[in-house]
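> Sequence and predicted structure are below.
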Amino acid sequence: AWETHIFMFEASSEFAKKKTLLEQRQFLPIFAVRQQLLNIIRDNSIVIVVGETGSGKTTQLTQYLHEDGYTSYGMVGCTQPRRVAAMSVAKRVSEEMGSNLGEEVGYAIRFEDCTSEKTMIKYMTDGILLRESLRESDLDHYSAVIMDEAHERSLNTDVLFGLLREVVSRRSDLKLIVTSATMDSDKFAAFFGNVPIFHIPGRTFPVDILFSKTPQEDYVEAAVKQALQIHLSGMVGDILIFMPGQEDIEIIERLEDLENAPPLAVLPIYSQLPSDLQAKIFQKAPDGVRKCIVATNIAETSLTVDGIMFVVDSGYCKLKVFNPRIGMDALQVYPISQANANQRAGRAGRTGPGQCYRLYTQSAFKNEMLTTTIPEIQRTNLANVVLLLKSLGVQDLLLFHFMDPPPEDNMLNSMYQLWILGALDNTGALTPTGRLMVEFPLDPALSKMLIVSCDMGCSADILIIVSMLSVPTIFYRPKGREEESDQVREKFAVPESDHLTYLNVFLQWKNNNYSSIWCNEHFIHTKAMRKVRQHLNIMVQQKMNLTSCGSDWDVIRKCICAAYFHQAAKLKVHNQILPSEENHCCM
């Protein structure tokens, strides 16, 4: 797994070789203020903790609370906005505490629970804690909850802010600690009732900020030129380039093929990259070779890589934004905020003085960039949030305590989507179908598809399709073998439906005894397919009545249309396609 690679490489670093785990813990900036931090937590129900990435707040704070006695009457929970962080941090903390992962220290992510009755410290995605609040509104199993990386303002985090504020007002024994990088701490403190802010001193070095003199038409080309200039200058240190997405990163990877230049190891890092390749960024480069890491915004706060002296900032990132024309969320490229830009620059000052090359002008930074990124809750589809809040008994959603209330139109549009799916009645209350849909940790349309499949006799097939849609992309296109991988993928294609293509892939994998060799030969991510099997096993535990329609795939198509009918179209004469009345994107 990804976290195994991280800690394998950490253990091989010079620092880790020379220091015991205890000495490594005591070296972290948070250790110097341990007692002051515990004192302020003891005296207040809610505390905002501000510390830079690498200060130790994620791995140490849970252990400090455990050592201070909080686990004697409940669990210490810590939420993470990303699954990979929840898993890797839990692994590290279990090692520091000398226990097996899943015993005293565990983690829970969607479709995977690695905890036990012994668990005292639990790392989890924010969505897991949200779903736990459905079963236990006051979260009585917890003595303390840490909301880590709160500055990322994920959709689930913002809903948790409102829920936990109410829970703490009802439970005087519950401690809530909200941790953040340097952004938004005053806003967090004000939202929770002017609670105290505790700052962990950092160990950052000065970073020279160098702006572009003129706007760059092509940020990818500009990034390549800037990286080359740094590399050929002879200055010592590794390079980190921030790009919006995978396509841009793959273009920049060609830097590695340069002739007549000093050796350069170009290492990509983005969420869909296989875990063994992700972990390469933590390896020490061979002598005489400079590392050039090309990353999405995952490297802003979630990852810390030592040795970075130069940051090249494209000024862009990808954000999930609700598109009313197609009736769904879409990833789009947007300029970053000033807060993101400062966070990116800080990556260059972790182990020594650094330089940050911004591929945009100082005027653009001051006058065109927002101070902070618009929270996800104000720009994405809220159907899942509405369903969850309705099941928690929130009648008037417009009166719920959001830190930044979502646009009323988005809320009403989400309620309309749930109404046409049969999850809400004409008064806006949950229907029996809606209550069933809440039980599945899925997009509402996928939940509806599963429920309908039980009546249509194809639940086993739909369950496979839903599981396939719940993992990152299963196909990959290795550099230099793009055409070959595309030809292999064509063998699985079912022209009528991508959903049926996914079903076809899984069934062929099953016929080949779930072979990893077969996956590699067909350019399919083995780990993604294993995750699909894992999802299947967990969904089966929901006690669904599983039946297969065999080769009658028309039944499956009907089932898909029952959930996505609002995105259906009719084929008329002369191949003219007429969309549905709502003018949404058509299937």
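Received, thanks.
> alpha carbons only for contacts and neighbour counts from here, please
OK.
> Let me see the ranges of the strands in the stretch 101-250 of the chain.
For the stretch 101-250 of the chain, the strands defined by DSSP state E, counting those that start in this stretch occupy 105-109, 112-114, 121-125, 142-147, 175-180, 197-199, 207-211, 238-242.
> Give me whichever of those is most buried.
Per-residue neighbour counts averaged over each of the strands of the stretch 101-250 of the chain give the maximum for strand 121-125, namely a mean of 28 (mean count of other Cα atoms under 10 Å).
> State the distance from the closest residue to residue 53 other than its chain neighbours to residue 566.
In this structure, residue 53 finds its nearest non-sequential neighbour in residue 301, 5.8 Å apart by Cα to Cα, 6 or more residues apart in numbering. In this structure, residue 301 and residue 566 are 39 Å apart, going by Cα to Cα, to the nearest Å.
> Then residue 19?
If you go by Cα to Cα, the gap between residue 19 and residue 566 works out to 60 Å.
> Between those two, tell me which one has more neighbours.
Here residue 19 and residue 566 are set side by side on neighbour count (other Cα atoms under 10 Å), and the busier one is residue 566, at 21 against 13.
> ok, and here's another one to check against it:
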Amino acid sequence: MAKYTPRQRKQKHRRPEPAAPADTNAVELAPVSKDEKEARRQKLREELREQHSNVSSKKQKRLDKYIENKLKKEENLELLKKLASANTDVSNLQSIKELGKRKREDEKTSVTTAGATSAQGFSGYETDDSDADIRTSDPATDPVPAPKPQPPQLPAGSGLKRPLELGPDGFPIIKKRKRTAKPAPVAAPVKEVAWEGFGSGEEDSDDDDENDSSEGSEIDSGSEDTDEDDDSGESSEGSSDDEDEDSDEDDEDDAAEKKIKPRQSAFKSWAIQQINEAVGFQPTTGPVIHDHVQDAFAAPRKEPRNTVEEEEPLPAELQVTSGDPYRKAFSVQVDRSEEIQQARLGLPVVGEEQKIMEAIHNNSTIVIWGATGSGKTTQLPQFLFESGFGSPDSPNPGLIGVTQPRRVAAVSMANRVAQELGQHSDRVSYQIRFESTASKNTAIKFMTDGILLREIADDFALRKYSIVIIDEAHERSVNTDILIGMVSRIVDLRKSMSEEDPSIKPLKVVIMSATLRISDFTENRGLFRQGPPPLVQAEGRQYPVTVHFARRTHRDYVEEAFRKVSRGHRKLPSGGMLVFLTGQNEIRQLSKRLKQAFKPTQRADTTQARVQFTANDAPLEAEDLELGGTEMHNDGYDDDSDLEITGLDEPEDDEDFDLGEEAMDSSTKVHVLPLYSQLPTKEQMKVFEAPPDGSRLIILATNVAETSLTIPGIKYVFDCGRAKEKQFDLFTGVQSFQIGWISKASANQRAGRAGRTGPGHCYRMYSSAVYEADFAEYTDPEILRTPIEGVVLQMKSMGLHNVINFPFPTPPSRQGLAKAEKLLRNLGALSSHGQVTQIGRRLATYPLSPRFGKMLYIGHQHGCLPYVIALVSALAVGDLFVAQTEVDPNAFLKSKPKPQVNDSDDSEDDRRVYTNADRLEDTEREQKLKAYARVHRLLGKHDDTSDALKFLSAICAYAYASDGDAFSEQMFLRAKAFKEATQLRRQLTDIVRANNPGLIGTYEPRLPEPSAKQIKALKQIVTAGFIDHVAIRADLAPVPPEIPRAPRRAIDVPYLTLFRSREGPMDDISERAVFVHPASIMSKLSPKEMPQYIIYSHLQQSAASVVASDQTPKIRMFPLVAPSGLQLAALAHDTPLIEYGKPVGKTDTLEGIPQRRSCWVIPSLVGDGGGTGWPLPAKKVVQKKDPKEGWVIEKFVG
């Protein structure tokens, strides 16, 4: 091996460069002397004073300051001129930022400087090929170039911007700066090298050792070539000085980024080789790895991401608006049976679980639209429970609250969800008005919307809930609308509370609707201030439904329903039938006829059996009221509400029932079931059971079957197109239960019932012309057609004084709000300025109308409070007695005029023979009517002019009965109503005792008979609650109207109300007056026995008669008590209803201060339009003189 010879080091053998002689005084700038400055200053001062003769001291200071600045500017200008004329060599100057840089960077900078020096006329640089050394020539030995002619001097500032050079064509020459894109450095795969003996693994890590001479020369030459290329490229471009500086800075940055590889030491390599030979080690040579093999095992390079897909926006329900990006994953395992699991998989909403849950997690409020039958009511609470809502250890430990507008739906849905949750069935509960199964273990709570409103009154933030689901929002009940407005503000409140206290979690709200009118929620800016909530659609299982319109619209739709159902049963293939009617009487009538016409599966029963109810069933609703009386005989048929369409006079054929399939046997039995809201849950659940073999299911239902319940097996729907709804006139306060057309949305809901399990058919008993002309798109919200004084009082008691600004989904009319506030002022609940009084706060604690609250507030006098609670319970439930039309089903048929027929046509009734069975039936009916009248006389024994005392007698007698159901049947009472009134008695007793512990003791169901003094006090308490519902007998009014003929019956005696009962002109007495309802106890009095004043509960207008359709129906009032004039004057004191006139007769002046007097005044009840009002008996009072209001009543005397 050759002898080691160390190489010579470049730095040691570099020739020393002679230092260039520097003449520091080549150019000396002498400063201006003080004398010269002072002479120049004096000259400027004299020039300026010649222009201004009178100079003040302040101006003199400003002048001296101006002269000083002027001199400084002249000196700077002179200095700049001298510097511009000087020519200084700056080639050897070095930037401060280059100090301390490494050797290679200094060499590169020197090469760049040398290139720039060559361009200015100095000698270039020398390179030594042997050691690649770079030297700068000595400026003392270089020849001095001849001076170049100086360019013309440009004006000051020309160096900042020069005019562009023009080409031969006259256009400016714009030089583009060329920049080459630098590829991003990619780390090359590191090849694993086999071990080559001692020191093989240490070479790379030894930074202090020297490198091999040959490899070092290769590296140096490579770097020099690169630098030379860069320099030549820059000089060839002929760029300006600024561009050169930019290029130099870029090169310096690149050099700093490049990692300098350490040189290999030749001595170290030689030493390692000698050691390996001494120990006898031979390094192995690894196999040759081809490039394609190396590339196959190389790490894949990251491809650029597809930005187009990322920029595409997510659906609205997946957009994160208030979600937690660091949400903790939590789940609850639920074990279900195979049958329940298969049933759940068949529900459309189960397939949308991921989308729904993502929307709930990412948004504080969402709206879910899903057709009836999609399973949203039963499945969504389970989704939330499995996701951790309601679990104490989850991020959402609060309850899952689900509201329903009907109590029966809350109970039935809770039972269904509990059944599907398997081992967690005890985590589901419900709470309705008189019953609750909630416990500490509850996670899912079903309730009515009124229950949640009560909880909001106690805790506005709803701290124990983590999510609230408002179901059936499309029904637009008053409680639902108020609840939606409340929770929209609670969501914001809980969000701010959670930011201050992390232990309080935000509240989430889900609004579920079954119709397409969701714009009232999603487009209401006042309702959701953070923007419209996302809409999540969950389609229902809907098969095609063929709609068949009738050729003509029949008046008697019950008869038409019987005819079509009978024909359909004979001709249509197998499948259940759903018939929509308006009330219980129609259901009973049609059920009886169908069972008589076909073989029923149940026992034939011509007298409909009574159904017993429980107190926790559905509340009383519009379709449950059967309005009796001589003027209400048209309610069952609604002859005046629909028009007969005779577009086609051809007889109707059977094309609609010819479906091309084999019809059922005409001898098939019918399984007829009723379905309406007053049915108890166990009776309603029968519609979900399979009918007996060999029978057809026929369900007769009211509009409760539209959305609340989904009935399986229904293939045919028969729609009468009508519904019974409660109408309320906001101006007059008159309410009526009218049978009218439904909306198009309701008609579509009814038709959709036939397409749940397969293709179906809907037979509409009205024409398409009536559908297009008379059917509204949607039903008006309940808040627009009901009194809202209770709502206004609740809101004002919670601090919401401006009710008009409350975020209603559909705001009530200003007229309705004004009427509600007027009533509250009459009751003393609001002050004249609209603020809640102490009485109003007490009234708001009761879950009743403010009128009943006023009765409870003043009912403690003379020990009457237990009787007042019983009376309020009876009045609040209402409909306690069976109507006379139910005792005698043919009563309204007798009073109904028979249609005109030709003499040649003999009707079936004329040809019918009066048999012994008919005589027995008439005898039995007469005995029932006598018993009915005897019962009402017995219950009204305390006062034959007070229906309120009759209600009190009935509910107290029911409490003494051992068998309430038997007693109700014997006394013609409604068992369900009395059971509910009894439950309300207990609840109100607890509330009154909690607010006033000393006024009442424990609940006593059996009360003794009230004394005469207590009866008198009870009548005054009722008068105070309904003080504005007063009527005066027309012939005893201050200005009596003209009465054409004297009335013969009590129900024909006209009365005038304090406030108008009709709108528009009222010429006839029958239009101006109201009349006693035939169901009242006063209807048995003679016209002369009728009292002068009557306090009534409400006004009701009957439907128009078909024969006398040109006459306006009478308005009937439901009397409560008959107060005297003195009682009215005393009870109306301190209300806006009463005014006092000037003193009459003798006036006695009393001693003392302030000035007082004793006199007689005449009070008057004042209603609409002011005026003189109704004069009441004079009262003796003591008045005092107020400086602002004049004479005011201090107290009453006697």
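Good, I have the coordinates. No experiment lies behind these values; they were computed from the predicted model shown.
> isn't there a helix covering residue 747 of the second structure?
Yes. Per DSSP: H, G, I helix; E, B strand; the rest coil, residue 747 of the second structure lies within a helix segment.
> check contacts around it.
719, 721 (Cα atoms under 8 Å, 6 or more residues apart in numbering).
> Please say which position in the first structure it maps to.
Alignment note (TM-score structural alignment): residue 747 of the second structure maps to residue 341 of the first structure.
> Determine the number of other residues adjacent to residue 255 of the second structure.
By other Cα under 10 Å, 14 other residues sit near residue 255 of the second structure.
> OK, contacts around it?
Residue 255 of the second structure is in contact with residue 105, counting by Cα under 8 Å, 6+ apart.
> That one: what secondary structure?
The three-state assignment at residue 255 of the second structure reads helix, by three-state DSSP.
> Trace it over to the first structure, please.
Residue 255 of the second structure is assigned no aligned equivalent in the first structure, the criterion being TM-score structural alignment.
> Please tell me how far residue 255 of the second structure sits from residue 703 of the second structure.
85 Å.
> what do you get for residue 535 of the second structure?
Using Cα to Cα, residue 535 of the second structure is found at 27 Å from residue 703 of the second structure.
> How about residue 378 of the second structure?
In terms of Cα to Cα, residue 378 of the second structure sits 21 Å off from residue 703 of the second structure.
> if you count what's nearby, which of the two comes out ahead?
Neighbour count, other Cα under 10 Å: between residue 378 of the second structure and residue 703, residue 703 has more, with 23 against 18.
> residues in contact with that one?
The neighbourhood of residue 703 of the second structure, defined by Cα under 8 Å, 6+ apart, consists of 580, 581, 582, 676, 723.
> looking at the first structure, which of these still make contact?
Shared contacts between this structure and the first structure among these (both residues aligned by TM-score structural alignment, their matches' Cα atoms under 8 Å) comprise 580, 581, 582, 723.
> Top of these by number of neighbours, please.
In terms of neighbours by other Cα under 10 Å, these top out with residue 582 at 28 neighbours.
> Could you say which helix or strand holds the counterpart of residue 979 of the second structure in the first structure?
Structural alignment (TM-score structural alignment) places residue 979 of the second structure against residue 530 in the first structure. Under DSSP states H and E, the secondary-structure element containing residue 530 of the first structure is helix 526-540.
> From the rest of the structure, what touches whichever helix or strand comes after that helix?
Of the helices and strands lying after helix 526-540 of the first structure in sequence (DSSP H and E), the nearest is helix 553-564. Here helix 553-564 of the first structure makes contact (Cα under 8 Å, 6+ apart) with 421, 445-446, 448-449, 452-453, 456, 458, 461-462, 500, 549, 568.
> now do 10 Å
420-422, 444-459, 461-462, 465, 496-497, 499-500, 548-550, 565, 567-568, 586-587 (Cα atoms under 10 Å, 6 or more residues apart in numbering).
> Can you flag which of those residues belong to helices?
Restricting those to those inside helices, with DSSP state H as the criterion, leaves 420, 444-456, 459, 461-462, 465, 499-500.
> name the helices or strands packed onto the one helix or strand residue 1116 of the second structure maps to?
Element membership for residue 1116 of the second structure, per DSSP H and E: strand 1115-1121. If you count contacts as 3 or more Cα pairs under 10 Å, 6 or more residues apart in numbering; DSSP states H and E, strand 1115-1121 of the second structure packs onto strand 734-741, helix 947-960, helix 1012-1025, strand 1030-1033, strand 1055-1057, helix 1069-1072, strand 1075-1076, strand 1093-1101.
> Cheers, nothing more for now.
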